[in-house]
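Enquirer: Please work out how this folds:
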Amino acid sequence: MHLHEVNYCTSRSTYESVLVELNRTIYRTQELGPERVPAKRRRANLISKRFLDLCGISPSCIRKLNVIHVAGSKGKGSTCALIESILREKGLRTGSLNSPHLIDVEERIRLNGRPLHRDVFTSRFWELHDVISGGIEMDDGERILPTYLVYLTTLAFKTFVEEQVDVAVIEVGLGGRFDHTNLVEDPAVTVVTGIHLEHTERLGNTIEEIAWNKAGIFKPGVPAVIAHNIAAGAMRVFEHEAELVKCPLFVAPSLHELRSWTANDPKVLSQLDACIKDLPVSRSTEINAPLALAAVYLWSSRSAVCRENIDFKPLVFDGLSGLQPPLSFGLDAKQLQGS
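Expert: As a prediction, the model looks like this:
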């Protein structure tokens, strides 16, 4: 008995023990049975809210994070990285939640661009585990135990609140409308990158259905900005959903358009070209760099911390490679009813 207790305590102090516990939770959804999985997925964001409430993290705590919520089929990760880089270069304390990880699970949760230190991740995980491992009871009496995504989502938001970050850049895991991250009632900005058919067994078999799921992150009165290359069918869905929730919808320019706006200022144009040169030459950069800048521009107009501490207007491009001169930022605004 004595040896068992010692081994248990030792295992809880190791990073490997966290991986074992997390991996055990992967199978909890599978154990529900196929008839119950869709219903649980549809209330994943509510489940996340309940677990945060169990940790004492209220909506008002989350509001202080000045969240930028990013959905999309492709380019979410690079867009989030660009947004975070711009804001961090301006001296803001940043937190970011991304998925999936490339090598180690702690890569998903970052402070100031760096993954949580493995020891910090381990200790924070077990602190959280002690609070939420028993699960929560839903209104229908069902007891829900924390899954892999619940643990990581809850850990990320709890960490960002405790570390008092100035901004949290949150990448949607899957879809958006029913995603675990869609617990933020009033983010500062919502962002949607490129759209294509993906995870059709969960999100739908058409571009329009996929777009409907992504548009689920739109919130009343919160500006939403989308990539410029959105297909017509998806655009109609975004316009309709933005009108339903009464949020202003903006379309970011392409990188080519961005360059054309600087054509009359050779100094700014040359620095913008240098900035573009440092980024990967790809279709993704053409779409996501201006989208990230648009998101920061909109965020700067709403964030209290920005108004108090930093002048972002007109927007400067420090985060993309030290581009200093101010550049007036234009957006194709779909000003909808109620926006």
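
Enquirer: alpha carbons only for contacts and neighbour counts from here, please
Expert: Noted.

Enquirer: Okay, strands next: where are they in the stretch 151-300 of the chain?
Expert: Using DSSP state E, counting those that start in this stretch, the strands of the stretch 151-300 of the chain run over residues 167-171, 189-192, 224-226, 249-251.

Enquirer: and this one, so I can compare the two:
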Amino acid sequence: MGLHPKGFDLSLSRIRRLLEALGNPHLRMPPVIHVAGTNGKGSVTAFCRALLEAGGLGVHVHTSPHLVRWHERYRIGRKGGRGELVDDTVFADALRRVAEANGGQAITVFEILTAVMFILFSEQPADVAIVEVGLGGRFDATNVIEHPAVSVIMPISLDHQSYLGDRVELIAAEKAGIMKRGHPVVIGHQEYSDARDVLISTAERIGCPVSIYGQDFLAYEEQGRLIYQDEFGLSDLPLPRLPGRHQYANAAAAIRAVKAAGVDVTEAMAEKAMISVEWPGRLQRLVAGKLMAYAPTGAEIWVDGGHNPGAGEVIAEAMAGFEEKQPRPLYLITGMINTKDPVGYFHAFAGLAQEVFTVPIRGTDAALDPVALAQAASDAGLSASPVSAVAEALRAIRDRVLPGETSPRILIGGSLYLVGNVLADNGTPPK
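Expert: Below is the predicted model:
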């Protein structure tokens, strides 16, 4: 991080030069499921991994950013078992080789880390690699993949406008850049028809077999079960372990993507995947750890790294769903970085959250000041107070709970950086 510029410099020339110096490891990858989108990339990646591992396949997984440790970006597949985060020695060796090949030339941190991914995934045996895009698609460093088994585009909304454009159709055009001529494409649920139209027209223009959520496949809840349907038939599955109704469409996109990649998805694989899927920091419930000591007794605590208005809407919908099943007062503990739209994020919680506590974030110089963030929450119609830390916010919530009152539901979120802080402080990092 000290050697290379932070952020993104959207171009493929540097990563291509570096990979050439490394012997082009990206050309020796297992079949790749390439995933882009504004929201849901991580969830569909987690579902794809669960499906493939349920079938006994070895699955490499690349995600970003990490929450606590850099190693989380690289899960190394194990045939017949659960993949494991990269070994420290193997990771260090790959980093050293990439640095030597780069020879001190200008390059971003993400490009270095992407080259590391290609080394790790090309040299370690696996049946499939799932590669999540870092930002955008067309000029993302992962987009040197020439022959994906399938390209997956998840829900698109406004985010990273300074890089990708200020209209959803412009962002969709950038995400569509991962599609490759003649290779299968799966388009997940799209809230915006303009984005959906751009994705479909791009796929059709370059001759990609395309599967569209709501047209070629879909999923819905019926009598406490998840029903997945496509032209091959109907599957009656357990509801996904990942909470929130938005996960039904994410699970459906994963099933379709794995099928499009040429893998036979059996009912047994899908059933096992729904109950075993895991995705840290995304509507993850904290049930133990150091921070629990500061919270009200019996409080229900969730962490989620969603950080844009689209994510705010699906998280708020999930919280409203929890409220219907078990009413509790909802409090937010929120930290965000200055490239986001905090008022848009908070709008989704107006009328739902009792109060917001805004906190600073460690590990980034782009964190919004808690006072400014509290003002954004107020602008969205919420009562908000800035505090110095998550522990202080939990204590403040505890002080507000009167004897005999229902213990609250607490959502800590607004940034993956904040979620990383919380999981580290709680002593429960991803494994």
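
Enquirer: How alike are these chains, TM-score-wise?
Expert: Here the TM-score for the pair of chains, by TM-score structural alignment, normalised by the length of the first structure, is 0.70; 262 aligned residues with a C-alpha RMSD of 2.7 Å.

Enquirer: And the strands of the stretch 151-300 of the first structure: which comes nearest residue 88 of the first structure?
Expert: Of all these, it is strand 167-171 that lies closest to residue 88 of the first structure, at 9.3 Å by C-alpha to C-alpha.

Enquirer: In the second structure, point out the residues matching the closest one.
Expert: Here strand 167-171 of the first structure aligns to the second structure at residues 128-132, judged by TM-score structural alignment.

Enquirer: Now the matching stretch on the first structure. Mean distance?
Expert: Stretch 128-132 of the second structure, aligned to the first structure and superposed, deviates on average by 0.7 Å (mean C-alpha distance after the TM-score superposition for the first structure).

Enquirer: which other residues reach that stretch?
Expert: 29-36, 41-42, 45, 48-49, 57-64, 121, 142 (C-alpha atoms under 8 Å, 6 or more residues apart in numbering).

Enquirer: The longest helix anywhere in the second structure: how far from the chain's middle?
Expert: In terms of residue count, the longest helix belonging to the second structure (DSSP state H) is helix 309-325. How far helix 309-325 of the second structure lies from its chain's middle: 17 Å, per C-alpha atoms, centre = their mean, to the nearest Å.

Enquirer: and if you look at stretch 370-383 of the second structure?
Expert: Offset of stretch 370-383 of the second structure from its chain centre (C-alpha atoms, centre = their mean): 25 Å.

Enquirer: ranges for the helices of the stretch 151-300 of the second structure?
Expert: Along the stretch 151-300 of the second structure, counting by DSSP state H, counting those that start in this stretch, helices occupy 161-164, 168-175, 193-205, 246-260, 267-276.

Enquirer: Quick one: these as JSON lines, columns for mean neighbour count and distance to residue 73 of the second structure too.
Expert: What follows is the helices of the stretch 151-300 of the second structure, written out as JSON lines (neighbours: other C-alpha atoms under 10 Å; distance: least, C-alpha to C-alpha, whole Å):
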{"stretch": "helix 161-164", "mean neighbour count": "14", "distance to residue 73 of the second structure": "22"}
{"stretch": "helix 168-175", "mean neighbour count": "23", "distance to residue 73 of the second structure": "20"}
{"stretch": "helix 193-205", "mean neighbour count": "18", "distance to residue 73 of the second structure": "27"}
{"stretch": "helix 246-260", "mean neighbour count": "24", "distance to residue 73 of the second structure": "19"}
{"stretch": "helix 267-276", "mean neighbour count": "19", "distance to residue 73 of the second structure": "20"}
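
Enquirer: quick one: which of these is nearest residue 138 of the second structure?
Expert: Nearest of these (C-alpha to C-alpha): helix 168-175, 5.2 Å.

Enquirer: so where is that closest one in the first structure?
Expert: Going by TM-score structural alignment, helix 168-175 of the second structure sits over residues 207-214 in the first structure.

Enquirer: before we move on, what about stretch 394-403 of the second structure?
Expert: Using TM-score structural alignment, none of the residues of the first structure align to stretch 394-403 of the second structure.

Enquirer: next one: that stretch to chain centre, how far?
Expert: Relative to the mean C-alpha coordinate of its chain, stretch 394-403 of the second structure is positioned 32 Å out (C-alpha atoms, centre = their mean).

Enquirer: what's the answer for stretch 148-162 of the second structure, then?
Expert: How far stretch 148-162 of the second structure lies from its chain's middle: 11 Å, per C-alpha atoms, centre = their mean.

Enquirer: Would you mark the buried spots in it?
Expert: 148-160 (16 or more other C-alpha atoms under 10 Å).

Enquirer: In a markdown table, list those along with distance to residue 179 of the second structure.
Expert: Below are those laid out as a markdown table (distance: C-alpha to C-alpha, whole Å):
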| residue | distance to residue 179 of the second structure |
| --- | --- |
| 148 | 8 |
| 149 | 11 |
| 150 | 8 |
| 151 | 6 |
| 152 | 8 |
| 153 | 9 |
| 154 | 13 |
| 155 | 15 |
| 156 | 15 |
| 157 | 19 |
| 158 | 20 |
| 159 | 20 |
| 160 | 20 |
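
Enquirer: for the helix or strand hosting residue 307 of the first structure, packing partners?
Expert: Per DSSP states H and E: residue 307 of the first structure is located in helix 304-309. In this structure, helix 304-309 of the first structure packs against helix 283-302, with contacts taken as 3 or more C-alpha pairs under 8 Å, 6 or more residues apart in numbering; DSSP states H and E.

Enquirer: list the buried ones in stretch 108-128 of the second structure?
Expert: Buried, per 16+ other C-alpha under 10 Å, within stretch 108-128 of the second structure: 108, 110-122, 125-128.
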